[in-house]
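[1] return a 3D structure for these sequence lines:
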Amino acid sequence: ELQTALRIAGAVFFLIAVILGVFRPNLFELSPLKRAIRAYLVVLAAMGIAMLLGIVQTPNKAKSPLEWRTDVEEALQFARDNQKPAILDAGASWCASCRQLEEKTLNDAEVVKALENHVTIHIDMTDFDPAQERLAKLGIQINELPKILFFMPDGRLNPGATLSDYEPPSKFLDRIKESSTYMEQAYDPVGTWLSEKGIFIALLLVFLAGLGVSLTPCVFPMFPIALPALAGIHRGDRSGQLSFSKRLARASAFLGGMVVTYTTLGIVSALLGKGFGSWLQHPIVTWTLVIIFLLLAMSYLKFFNLSLPSGLTSKLGRRGDGLLGLALFGGGIGIIAAPCAGPVVVGILAMISTAGNVALGAIFMVAFSLGLGSLFFALSLFTSMLDRLPRGGPFMERIEIGFAIALTTVAIYYASTVM
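    This next block holds a predicted model:
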């Protein structure tokens, strides 16, 4: 099988990169040519990991055996006149989840067989607004992608069978069976999960997700930059260290900036609905993330250094309060974290926008941002812990190379969703 061969090739690529010295800790001694060769080995290792994880897959361009009609109005009328159930698939070329649905789920042999008696309809919403207006004239409202709608034989839309995200073939088959029974309301996975597990568990998981993001390659390098400013330590000299109460105020302002940044994002997502999540799948956004990840990877390979301007670092580290500046600094760190937080944040935003609850959106993003900033907060208060942060040396160079490989792997993942 081709996919198995890809995984074997991926393992070979990674081993070759390791054998050729991708983890060799001599980044500061490399000439420009040798640094470029090291970058090539990093890409080779990242590609190997991507192939092993199934991120890189063989293209599935098989033509669907179903006849997907594009004349939406006539097809729906035909279904009503002939008392046949209908399914409407709304997708776009820039929507990664749409392509995943069409290639993996709607082309599945069992799904195809289950839909044989349906009138199958597809509308391309790559040009979103005109397609949305076209459907609105039929009384069909679509604000997000992907979207699959089921219609009863009498022409009524079956709201309870609506699908608004990727679903594997096995679950989609269950949805097809259930679509034969009219359901007034769509299944609310968020509400059901919260009622079963409780909001406390949900908030704890979101907090831990934020804590995990703070340890990713996007955020971890910011600790040596941010913590001295928060604690009043200049160039390793602790003699000017601020009192505990002042460190508490500065750390709180810094954390408050993060909270405001992500809480605003949660509220906007709840107000706009899951269409906001669809927008995040647009190729412009995706390719921007790819470029950011690759630039971060290059910084770990010492092509250049990412650091705050010395003037700004000095200003933030002054003994004066400067709480507003620190709050803006915290918000900026939150934005810097966005690439690595992307998969987590998009998942949380999808959950928030599905529920459409502004208060829930605000609470969830407060929990996430508190998790993201908790280590900054704790380390700035208990400065003795700063000495335990990893220092330079061969070990840290290998860690940084590992970060570069991880970031490149994520860049490959994002690129694969739009290729």
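
[2] C-alpha from now on. contacts and neighbour counts both.
    Will do.

[3] count of neighbours near the closest residue to residue 297 other than its chain neighbours?
    In this structure, residue 297 finds its nearest non-sequential neighbour in residue 404, 4.2 Å apart by CA to CA, 6 or more residues apart in numbering. Using other CA atoms under 10 Å, residue 404 has 26 other residues around it.

[4] now residue 404: how far from residue 334?
    For residue 404, the distance to residue 334 equals 20 Å [CA to CA, to the nearest Å].

[5] one more: residue 89?
    From residue 89 over to residue 334 (counting by CA to CA), the distance is 36 Å.

[6] equivalent analysis for residue 363, please.
    Taking CA to CA, one finds residue 363 at 17 Å from residue 334.

[7] try residue 403
    Residue 403 is 19 Å from residue 334, by CA to CA.

[8] after the longest helix along the chain comes which helix or strand?
    For the chain, the longest helix by residue count, based on DSSP state H, is helix 244-272. Sequence order places helix 275-279 as the next helix or strand after helix 244-272, per DSSP states H and E.

[9] just checking, what packs against the longest helix of the chain?
    Packing partners of helix 244-272 (3 or more CA pairs under 8 Å, 6 or more residues apart in numbering; DSSP states H and E): helix 223-231, helix 323-336, helix 338-355, helix 358-381.

[10] what residues sit buried inside it?
    For helix 244-272, burial by neighbour count (16 or more other CA atoms under 10 Å) applies to 246-248, 250-263, 265-270.

[11] what angle do that helix and helix 338-355 make?
    50 degrees (axes from the mean of the first three to the mean of the last three CA atoms, to 10 degrees).

[12] and helix 244-272 with helix 358-381, angle?
    160 degrees.

[13] to check against the first, give me the structure of this:
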Amino acid sequence: MADAVSLITAKRDGRELTDDEIGWLIASYTRGEVADEQMSALAMAIVFRGMTRAETAAWTHAMIRTGRRMDLSALPRPTVDKHSTGGVGDKITLPLAPLVAACGAAVPQLSGRGLGHTGGTLDKLESVPGWRADLAPAEIDAILADPAVGAVVCAAGADLAPADRKLYALRDVTGTVESIPLIASSIMSKKIAEGAGALVLDVKVGSGAFMKNVADARELATTMVELGVDAGVRTVALLTAMDSPLGYTAGNALEVAESVEVLAGGGPADVVELTLTLAREMLCAAGLDGLDPAEALRDGRAMDRWRAMLRAQGGDPTAALPTARERDVVTATESGVLTRLDAMAVGVAASRLGAGRERQGQPVQSGAGVTWHARPGDLVVAGQPLLTLHTDTPARFAAARAALDGAWSVGDTPPEEPLVIDRIGLVQV
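    So this is what the prediction gives:
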């Protein structure tokens, strides 16, 4: 019979844990029979010792077994989801989900809220008047089955991998977040439990991402692809750049407005490029690779799905989005080529203005955030507006400006920064 102390010492000493040991541990911790301090000690041992592929798979599936697994097999079209590891200005889910649905797939997108410098998809969509994030399982099924909608973006239910929710909160306060096996199993336990037949992972790399270098990002992506494939989910991962923020906005309603521009056939070039790249990967993974998502943007089908998706969750796509009451303009201090705009600094500034939160449960301001008027590679002139800060609380401007101190550089040579850095290839299962 397993016990927590023996498993802690086994992992501390480098022994591989068995499937049965891991299954007992996760189930017992979820039931409250293994104490937080014991799981903290084991998590720290994992940070230092790591986990094998077999251990990581067993850990992931043990967390899935603590809750409900969605069954989407009755849907009349193939199912595919996308997950991003989080960045600044990363509004890609908003145009992507209706775009892929317009091309014939069902898109069950269980998303989260922002924490720290990264924005949350649910916070963004909640800036649309009336829109609801919390849906019952029957509502999710009905929206996905509706031939006029086919995409849902909502909160994961409390019964979906509940072990992960408990373990993540513990890791957050014990310095054990930074373990690639634990990060991968946290993400993939929810994504596999979601029940989609295919999954595309957008693993961000750079200053504004959790993974700061390509090697770590590639390791995380490979681990997640392996977990997906082992679980019977067709899985591919892209490594994408996050040294600079995406688009021209970071904030909730600001990013919704920019996403609508993309759906209308315009929008920032990088947001359009990444949206179409991920859409093509999703359609290929779903077996619909003969379709061109760019056509669905041009002919208005993606916009029609966006409006239908909002209405299906109580939102009003015709209503005005919230705007912040106060603005503050940051000007360029010299002329030349903008060679750097630091994503982390912009994300921190947006959060300090009220667009994000520092702890779970804090409210956010729908209209708060940052707009930038030039991207790396653009010419700027001293004195021109470079960034505009938005908030309902002008006392926040000083802290936001402090976050932006040193956040950009001006020089002579435009930077070279490919948006897609690498692809961890789709493995057929």
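
[14] got a TM-score for the two of them?
    Once superposed, the chains reach a TM-score of 0.23 (TM-score structural alignment, normalised by the length of the first structure), with 139 aligned residues with a CA RMSD of 5.6 Å.

[15] neighbour count: residue 403 and residue 334 of the first structure, which is higher?
    residue 334 (24 against 19).

[16] contacts only, for that one.
    258, 261-262, 369 (CA atoms under 8 Å, 6 or more residues apart in numbering).

[17] 10 Å - rerun?
    By CA atoms under 10 Å, 6 or more residues apart in numbering, residue 334 of the first structure lies in contact with 214, 219, 255, 257-262, 328, 341, 369, 372-373.

[18] repeat for residue 374 of the first structure
    With contact set as CA under 10 Å, 6+ apart, residue 374 of the first structure has these partners: 207, 210-211, 214, 251, 255, 368, 380.

[19] check which element follows the helix or strand residue 4 of the first structure falls within along the chain.
    If you go by DSSP H and E, residue 4 of the first structure is part of helix 2-19. From helix 2-19 of the first structure onward toward the C-terminus, using DSSP H and E, the following helix or strand is helix 32-52.

[20] which positions in that following helix come out as buried?
    35, 38-39, 41-52.

[21] what is that helix packed up against?
    helix 2-19, helix 283-300, helix 394-416 (3 or more CA pairs under 10 Å, 6 or more residues apart in numbering; DSSP states H and E).

[22] again, 8 Å this time
    Short answer (3+ CA pairs under 8 Å, 6+ apart): helix 32-52 of the first structure packs on helix 2-19, helix 394-416.

[23] so the residue nearest to residue 297 of the first structure touches residue 41, yeah?
    No - at 10.7 Å, residue 404 of the first structure does not count as touching residue 41 under the criterion of CA atoms under 8 Å.

[24] for residue 77 of the first structure, find the nearest of the helices and strands packed on helix 32-52 of the first structure.
    For those, the distance to residue 77 of the first structure is smallest for helix 394-416, at 38.0 Å, taking CA to CA.

[25] could you give the angle of the closest one to helix 338-355?
    Helix 394-416 of the first structure runs at 50 degrees relative to helix 338-355, counting by the same axes, to 10 degrees.

[26] next, the buried residues of helix 394-416 of the first structure.
    397-415.

[27] repeat that for stretch 326-343 of the second structure.
    Of all the residues in stretch 326-343 of the second structure, those buried under the rule 16+ other CA under 10 Å are 327-332, 336-343.

[28] keep only those of these that are in strands.
    Among these, the residues falling in strands (DSSP state E) are 327-331, 336-341.

[29] helix, strand or coil: sort out residue 237 of the second structure for me.
    Secondary structure, DSSP: H, G, I helix; E, B strand; the rest coil: residue 237 of the second structure is strand.

[30] how near is it to residue 8 of the second structure?
    From residue 237 of the second structure over to residue 8 of the second structure (counting by CA to CA), the distance is 32 Å.

[31] mind checking which of these two has more residues around it?
    Higher neighbour count among residue 237 of the second structure and residue 8: residue 237, with 26 against 21, using other CA under 10 Å.

[32] residue contacts, the closest residue to that one other than its chain neighbours?
    Excluding its sequence neighbours, the residue lying closest to residue 237 of the second structure (CA to CA, 6+ apart) is residue 201, at 4.4 Å. Residue 201 of the second structure makes contact with 82-85, 221, 235-238 under the criterion CA under 8 Å, 6+ apart.

[33] now name the helix or strand holding residue 201 of the second structure.
    Going by DSSP H and E, residue 201 of the second structure is part of strand 198-205.

[34] about what we covered before: out of the helices and strands packed on helix 244-272 of the first structure, the one nearest residue 110 of the first structure is which?
    helix 338-355 (28.5 Å).

[35] now that closest one against helix 323-336, angle please.
    90 degrees.

[36] can you pull the buried residues of helix 338-355 of the first structure?
    Buried-residue list, helix 338-355 of the first structure, by 16+ other CA under 10 Å: 338-341, 344-346, 348-355.

[37] check which helices and strands it sits against.
    Helices and strands touching helix 338-355 of the first structure, by 3+ CA pairs under 8 Å, 6+ apart, are helix 189-197, helix 199-213, helix 244-272, helix 275-279, helix 283-300, helix 358-381.

[38] nearest to residue 134 of the first structure, of those?
    Nearest of these (CA to CA): helix 275-279, 17.3 Å.

[39] buried stuff in that closest one?
    275-278.

[40] got these as CSV, with distance to residue 287 of the first structure columns?
    Converted to CSV, the buried residues of helix 275-279 of the first structure look like this (distance: CA to CA, whole Å):
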residue, distance to residue 287 of the first structure
275, 19
276, 17
277, 16
278, 15
